[in-house]
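Trainee: have a look at this prediction, sequence included:
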Amino acid sequence: MPMRRPSSLADRLFWPIVAGGAASLWFGPKALAVAGLAVLALVVHRLGRGGRFRRRVRAIARRHRETLALRRRQESYVDPYGNEILDGWLRERSYFAERTVLPRLEAAGYGDLIEPRWDEILDIVEAASLSVAAPDEAEALPEDGLAYERYCAALLERAGWEARTTKAAGDQGADVVAERDGVRLVVQCKRYAKPVGNGAVQEVVAARSYWSADCAAVVSNAGFTPAARKLAAATDVLLLHHDALAALGARPTGRPR
């Protein structure tokens, strides 16, 4: 974040006080009283900026709370020791704050408050991501890989695709092949307890060629490593959480995450 020099209350009051004092020399006590009221109004307005700043951040985050909640689920996972790993989500949270919240605050004249209240902005974004109840998938989400493939195929069917799982042998990296409106999609499914690496991306790239598919995706209940994201961006592969499958359009697009 660029450094910003906060505009102090004294800076904003300096010229009104000087102007009021000068006017009182010409027009007497009434001019001084008017200047005093103007200074008081500035003080009240300035003291209320913090509350208006917080309300604006909440409004921005609230508009995106569904997406934030989804991204929090996608970028978090529980490791084999039972620890909730939030590294990916924390990066996503900062990305949202920097790219979505910060420009709107600067445009509204709150640029001087961004740096001193950065942690407060992140806390508000965090609260928005937790304000949407997560789907109860404790029982629905299969534990083994083959069942997870069928689960993903069913989600694609719900979105209007004709989806089928492939045979374990000879699938050439495609666990699910789906078609809709003349578009063929190959999917590699990973039911993991840790972020998926770039090996899965390599496999689905090969599957896209083998199945003459139009697009390819790696789907997981967990997040993806930086190496997987980099390779997916270079090879035009979608990286998706299974939550996104039920609404996947016939021309799947989007920046791999």
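Mentor: Nice, thanks for sending it over.
Trainee: going forward, measure contacts and count neighbours with C-alpha atoms only.
Mentor: OK.
Trainee: show me what counts as buried in the longest strand belonging to the chain.
Mentor: Determined from DSSP state E, the single longest strand within the chain is strand 183-190. The neighbour-count check on strand 183-190 (16 or more other Cα atoms under 10 Å) flags R184, L185, V186, V187, Q188, C189, K190 as buried.
Trainee: strands along the stretch 151-257 of the chain, start to end?
Mentor: Ranges of strands in the stretch 151-257 of the chain, per DSSP state E, counting those that start in this stretch, are 162-165, 176-180, 183-190, 215-220, 238-241.
Trainee: please work out which residues outside the host helix or strand of V34 touch it.
Mentor: Taking DSSP states H and E as the criterion, V34 maps to helix 29-47. Helix 29-47 is contacted from outside by L9, L13, P16, I17, A19, G20, G21, A23, S24, using Cα atoms under 8 Å, 6 or more residues apart in numbering.
Trainee: hmm, which of these are the buried ones?
Mentor: For those, buried by 16+ other Cα under 10 Å: P16, I17, G20, G21, A23, S24.
Trainee: inside helices: which ones of these?
Mentor: Among the buried ones among the contacts of helix 29-47, DSSP state H puts P16, I17, G20, G21, A23, S24 in helices.
Trainee: one more structure, for comparison:
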Amino acid sequence: MLRNLFKSEADKTRDELTTFRISLLPFIKQYQLEDRWQEACEVAFRGDDAITWIEKNSQLTRSSLFFQRAKEEMVAGAFAAYLLTHALPPLYSSHLNTLKRKERTLTVTDDYGVEHYEKWFSELEYFFEHVIKYDLNHWIEQHQQQLNQLWPDNNPAESVWGSGRVSYRAFTLPGQFERIVRREIMRVVDEMPEPHTPGYSPHLSGIDYEHFVASCFEKAGAACQVTRGSGDHGLDILVDYRGCRLAVQCKHYQGKVGNKAIQEVFAAKQFYDCLLAMVVSNSDFTPHARQAAQKLDIYLYHHDEIAAFIQILDEWIDAPDGPEVS
């Protein structure tokens, strides 16, 4: 006690903030929030620890407004971490494959090898505003009482801020909460493994080959819907890439692909209102098939060339005179 009398105000402030942080740890450990809490605090304190953040904004004293705010942000960060762990995953889990595809598609490397993330960040903003935000706020409203009772000793009389203030354990959120949520979704998507593309085999059945071709498109960032067989007007795969719809027919042949495939995929293009049409094969095409494809504006590709085709499609979509896609 006597030794504390000779401490500077800055040291006393550091000690009290450390004690305050320790008082939050039982809650953090109970719900296994360590990583998410640390990330939430990093956002709240602009990448600094609480002490450094206070020093950058004011004097390091217990009477400082920023000292009080630091404690509030640590508590709010704990609640944010709880929501990131318990409320958020069910809201985005069904969209993860789409988000991973969007990340691949919208992260662009320029001619100098510099990666540009602007379009991907814009997509995350859109996803949060139109998919996550309302449902998350609704979840919070529905669970407000439960959130306020997370700490069993939630007693205003025992508040570390002293009497006359609401208990520090009452539910609140940090001012940067939306940014914290977007950052969490981006982290989850970034850590997702790339989709596995099954290897090609000459022994694949026709249906298996269709799924193999679809996986090649998906790996390149496209969304695919494999049809279920007859009655699909010549369509095997409906591909959507950046709003550009592509009708695809797959031919797994030992011999050359003939003119019939060209006619069928042309009909599918018209029926499904696609911008482009393509026949993908492991084999070559007959001269008559190539002639018909040129006349009807049908693309003919080997499955190994799908990634290269997507790159060409990117350039076309991004060109000033490119197509209008939704």
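Mentor: Cool, got the structure. Worth saying up front: this structure is predicted, and the values here are computed from it rather than measured.
Trainee: what TM-score comes out when they're superposed?
Mentor: Once superposed, the chains reach a TM-score of 0.43 (TM-score structural alignment, normalised by the length of the first structure), with 118 aligned residues with a Cα RMSD of 2.3 Å.
Trainee: which of the ones in helices among the buried ones among the contacts of helix 29-47 of the first structure sits closest to E157 of the first structure?
Mentor: P16 (66.9 Å; Cα to Cα).
Trainee: contacting residues for that closest one?
Mentor: Contacts of P16 of the first structure by Cα under 8 Å, 6+ apart are A35, A38, V39.
Trainee: ChimeraX command for the buried members of these?
Mentor: Buried residues among the contacts of P16 of the first structure (16+ other Cα under 10 Å), as a ChimeraX selection:
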select :35,39
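Trainee: quick one: list the elements packing against the longest strand of the first structure.
Mentor: The helices and strands touching strand 183-190 of the first structure, judged by 3 or more Cα pairs under 8 Å, 6 or more residues apart in numbering; DSSP states H and E, are helix 145-158, strand 176-180, helix 198-210, strand 215-220.
Trainee: of all these, which lies closest to T165 of the first structure?
Mentor: Using Cα to Cα, the nearest of those to T165 of the first structure is strand 176-180, at 4.3 Å.
Trainee: got the angle between that closest one and strand 183-190?
Mentor: Orientation check (axes from the mean of the first three to the mean of the last three Cα atoms, to 10 degrees): strand 176-180 of the first structure against strand 183-190 gives 150 degrees.
Trainee: show me what strand 176-180 of the first structure is packed against.
Mentor: So strand 176-180 of the first structure, by 3+ Cα pairs under 8 Å, 6+ apart, packs with helix 145-158, strand 162-165, strand 183-190.
Trainee: would you mind putting those into JSON lines with distance to R55 of the first structure alongside?
Mentor: As requested, these are exported to JSON lines (distance: least, Cα to Cα, whole Å):
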{"stretch": "helix 145-158", "distance to R55 of the first structure": "37"}
{"stretch": "strand 162-165", "distance to R55 of the first structure": "45"}
{"stretch": "strand 183-190", "distance to R55 of the first structure": "40"}
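Trainee: out of those, flag the one nearest A233 of the first structure.
Mentor: Checking these against A233 of the first structure by Cα to Cα gives strand 183-190 as the closest, at 16.0 Å.
Trainee: quick one, strands of the stretch 201-326 of the second structure?
Mentor: Using DSSP E, counting those that start in this stretch, strands in the stretch 201-326 of the second structure cover 223-226, 237-241, 244-251, 276-281, 299-302.
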